[in-house]
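Trainee: Here is the input, now give the coordinates:
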Amino acid sequence: MILQPNKESRSSSVHDARVALGKRLRELRVEAGLSGKQLAASLSWQASKVSKLENGRQTPSDDDIRAWTRATGRDVETDGLLASLHTLEVQYAEWRRLLRAGVHNRQSELGELDQRTRFFRVFEATVVPGLLQTAEYARYRFADAIRVLRLETDLDAAVAGRMKRQDMFYRPDKRFHFVLTEAALRFRLCPPEVMLGQLDRLVSLSALPNVKLGIVGFETTYTTAPWHGFWIFDDDHVAVETYSAGLKLAQPHEIELYSGVFKELATVASYGRAARNILTRVIDDVAAEATDSE
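Mentor: From the prediction side, this is the model:
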C-alpha cells in the first residue's frame, strides 16, 4: 500500500514532539526546585510563557532553551534540547511540500548538504543509492516518484542534478561507505539492460579509494533486521525516506542508534572480491534475462 501525504498526521506528529519537549522543560524546572512564576521572574518573562512552553502551546526559540537550562542549572542538557527543537518542525517534511518546486530543486538542496558532509554512511535494502545510480537507472527512479506523488515533470533536470552530485566521488576530502542488500541488486525496478549498466557502474565505483561498498548476500545471517534504508551524514543527522515523507533525525541518541545499526549491517556485508563475486552472480542472471527478452 502506498501511503499518501497526510496533513493531519504531520500536524499530530509535530504537536506530540512539542508536548514532549515541553514536558522535559517542566522536569528541569521541577528538579531545580523552581515554580513557574519563579522561573519566569528570573528570566524576566511573563508567567504565561513558561506555562505555554511546558504545555506545548508555544515553540521555544534557541535563546529560550539556553536561558531555561542556564536558569535551572542544567546547561548539560542544552545540546540535546536544541537538537529536539531543531528536529521539531523539520523531521517530518511531506514530499509534496518538499518537492513542490520540482525534483531538480531537491537535488540542488542535496548538493548543498553534500558540500558540508565529509563522511557518508548509507544503507539501502531495496534500491541502489542515488549517489551510485547511472543516469538511466536514476531516470526510472525519478519517473516513479513523479508518478506516485504527482509531481511536476522535470525529469531531465532531476537526472542531470543527480549526476552532477556524483562529482564529489573524486574529491579526496570525501569518504563513502555503502551497504546494499543483494535484493537491491535484483529487484526489477527497470529493464534488464538498464540494470546491467547499473551493476557495471557499481563495480567501477567500488574500485575508488574513498568508496567502500559492502553487499549483504542472500545467504547471510543478519544480526539486525534490514527494516529500511537510511543515510548518515557525518555525525550530524540521519535521513530516512518513506513514501509520504522524509525524516530528518538529529537528536544525539537517534544518531547513535542508527550508527550502531549501520555498524552491525556493515559487519555482515561482503567486501572486495567477495562483494564482486555477488555482483558477478547477479550480472550473469540479469544478462541471461536480457538475452531471453530479445
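
Trainee: hey, let's count contacts and neighbours off CA atoms from now on
Mentor: Will do.

Trainee: Helices of the chain, start to end?
Mentor: Using DSSP state H, the helices of the chain run over 7-31, 36-43, 47-54, 62-71, 78-88, 95-98, 103-116, 135-149, 155-165, 182-186, 192-205, 252-268, 272-292.

Trainee: burial of residue 267, as a residue count?
Mentor: When neighbours are defined as other Cα atoms under 10 Å, residue 267 has 15 of them.

Trainee: before we move on, the earlier item: export the helices of the chain as JSON lines, with columns for distance to residue 220.
Mentor: Conversion of the helices of the chain to JSON lines gives the following (distance: least, Cα to Cα, whole Å):
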{"stretch": "helix 7-31", "distance to residue 220": "36"}
{"stretch": "helix 36-43", "distance to residue 220": "56"}
{"stretch": "helix 47-54", "distance to residue 220": "48"}
{"stretch": "helix 62-71", "distance to residue 220": "46"}
{"stretch": "helix 78-88", "distance to residue 220": "35"}
{"stretch": "helix 95-98", "distance to residue 220": "34"}
{"stretch": "helix 103-116", "distance to residue 220": "32"}
{"stretch": "helix 135-149", "distance to residue 220": "26"}
{"stretch": "helix 155-165", "distance to residue 220": "31"}
{"stretch": "helix 182-186", "distance to residue 220": "10"}
{"stretch": "helix 192-205", "distance to residue 220": "20"}
{"stretch": "helix 252-268", "distance to residue 220": "7"}
{"stretch": "helix 272-292", "distance to residue 220": "12"}
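
Trainee: here's the other one to compare against:
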Amino acid sequence: MSTDYQQARSALGARLRELRYSRPEGRLTGTQLAQHLGWTNSKVSKLENGRQTATPEDLRAWAEATGHPAAYEELEARLRGFESHIRSWRRQLARGHRPVQETWQEEFGRSRIIHAWEESVVAGMLQTAEYARHVFIRYAELQNSVRDTEDAVRARMKQQEWLYEPGRKLRILMWEAALHAQICPRPVLAAQLDRLASAIGLDTVELGIVPLDAPLKISPANGFWVLDERIVITEDWHAELWLDDDESVTGYLKVWNTLRESAVYGTDAHRVIGRARSALDAR
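Mentor: Predicted coordinates for the structure are as follows:
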C-alpha cells in the first residue's frame, strides 16, 4: 500500500476520532460508539488508526452516531480523494464488472495512444467474447462479486471499437506465457490465439510478443496500461492503482520500453503465436 494512501487513511481516521470526541451531547468512548452502531470494538479502533478503509456507509453511520450528520459529505469526499488512486476490488466490484469496464471505456475514449504490457492473460482490447467471458467468471469467483458476466462481456467488446477509429494506436506488449495460460477451455484459447494473430494486421495495433526464451533486462512483472502519457492503470490482487503523477508515468514508460527490447514483431510474433497454437493442439 502506498505511503500517500496510508497517510490519507490515517488522516481520515484522525478526523473520525475528532468527531467522536466532539459529540454535542458529550464525548463517546470507542466502546460506546461500537455498541451504538453494532460494531466490534476492533473496527472502531482500526478505522480511527488508519488500519481499515471505511465504506461510505460506515462514514454516514459514524457521522450520525457522533451527532455530526453534516460531516458526512466531508468524510465521503476524503474517501473519494484517496480511493481515486487506489481502487479496491471489493468496492469496485460491489456492482459487478460492467461498471468497471465502462470506466475503462471512458478513459480509452479520451486516449489516442495506449502503451500496454500484459504478462499473464491476453489483453482485454484483443480478447474474444468467449475468452473474456471465462476471465470474468474466474475473477467473479475469486472476489465473490456480483455475477454480471454477459453485461461485462458486452462492455469489453464495446471497448474494442476504439481499435477501428482513425488516429488511435494500441502499442501492446505481451509475454508468451499469456498465450499458454489456460484460464479457459482449449477450444476457446485456440480461437483467442487465432484472433490475436489476426490483430497483427490492424493498422491501429502494434503487437509485440516477448518470447519465453528471450533475454530479459527486467522481470516481466504485473501488467499495466499507460494512456496518452497522462495516467497509468495497473493492478494487484487487492486493487487497481490509477497513477497520474509525472514520475509514475515516466517510470512505467521506461519499464515498457525496456520490455520492448525483448519483444518480437510481425512475422516473428506470428511464429510465437503459432508455436503456442501448436502446443495447444498437441495436448
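
Trainee: Ok, which of the helices of structure 1 comes nearest residue 219 of structure 1?
Mentor: helix 182-186 (9.5 Å; Cα to Cα).

Trainee: And residue 236 of structure 1, what's its match in structure 2?
Mentor: The equivalent of residue 236 of structure 1 in structure 2 is residue 230 (alignment by TM-score structural alignment).

Trainee: List the contacts of that match.
Mentor: 244-246, 249 (Cα atoms under 8 Å, 6 or more residues apart in numbering).

Trainee: overlap between those and structure 1?
Mentor: Compared against structure 1 with both residues aligned by TM-score structural alignment, their matches' Cα atoms under 8 Å, the contacts of residue 230 of structure 2 retain 244, 249.

Trainee: any idea how far residue 270 of structure 2 is from the spatially most central residue of structure 2?
Mentor: When Cα atoms, centre = their mean is applied to structure 2, the residue found nearest the centroid is residue 240 (3.4 Å). Distance from residue 240 of structure 2 to residue 270 of structure 2, counting by Cα to Cα, to the nearest Å: 31 Å.

Trainee: And for residue 253 of structure 2?
Mentor: In terms of Cα to Cα, residue 253 of structure 2 sits 25 Å off from residue 270 of structure 2.

Trainee: More neighbours: which of those two?
Mentor: A side-by-side neighbour count of residue 253 of structure 2 and residue 270, using other Cα under 10 Å, places residue 270 first with 21 against 18.

Trainee: Need the counterpart of that one in structure 1.
Mentor: By TM-score structural alignment, residue 270 of structure 2 lines up with residue 276.

Trainee: likewise residue 77 of structure 2?
Mentor: Checking TM-score structural alignment: residue 77 of structure 2 goes with nothing.

Trainee: Please verify my assumption that residue 248 of structure 1 contacts residue 87.
Mentor: Yes. If you go by Cα atoms under 8 Å, residue 248 of structure 1 and residue 87 touch, sitting 7.0 Å apart.

Trainee: Distance-wise, check the counterpart of residue 182 of structure 2 in structure 1 relative to residue 195 of structure 1.
Mentor: In structure 1, the residue matched to residue 182 of structure 2 (TM-score structural alignment) is residue 188. Residue 188 of structure 1 sits 8 Å away from residue 195 of structure 1, going by Cα to Cα.

Trainee: Neighbour count for those two, which is higher?
Mentor: A direct count of neighbours by other Cα under 10 Å for residue 188 of structure 1 and residue 195 places residue 195 higher, at 25 against 12.

Trainee: need the contact list for that one.
Mentor: Contacts of residue 195 of structure 1 (Cα under 8 Å, 6+ apart): 137, 286.

Trainee: Can you give me the distance of it to residue 139 of structure 1?
Mentor: Residue 195 of structure 1 is 12 Å from residue 139 of structure 1, by Cα to Cα.

Trainee: Equivalent analysis for residue 232 of structure 1, please.
Mentor: 24 Å.

Trainee: Which one of those two is surrounded by more residues?
Mentor: Comparing residue 232 of structure 1 with residue 139 by other Cα under 10 Å, the one with more neighbours is residue 232, at 23 against 19.
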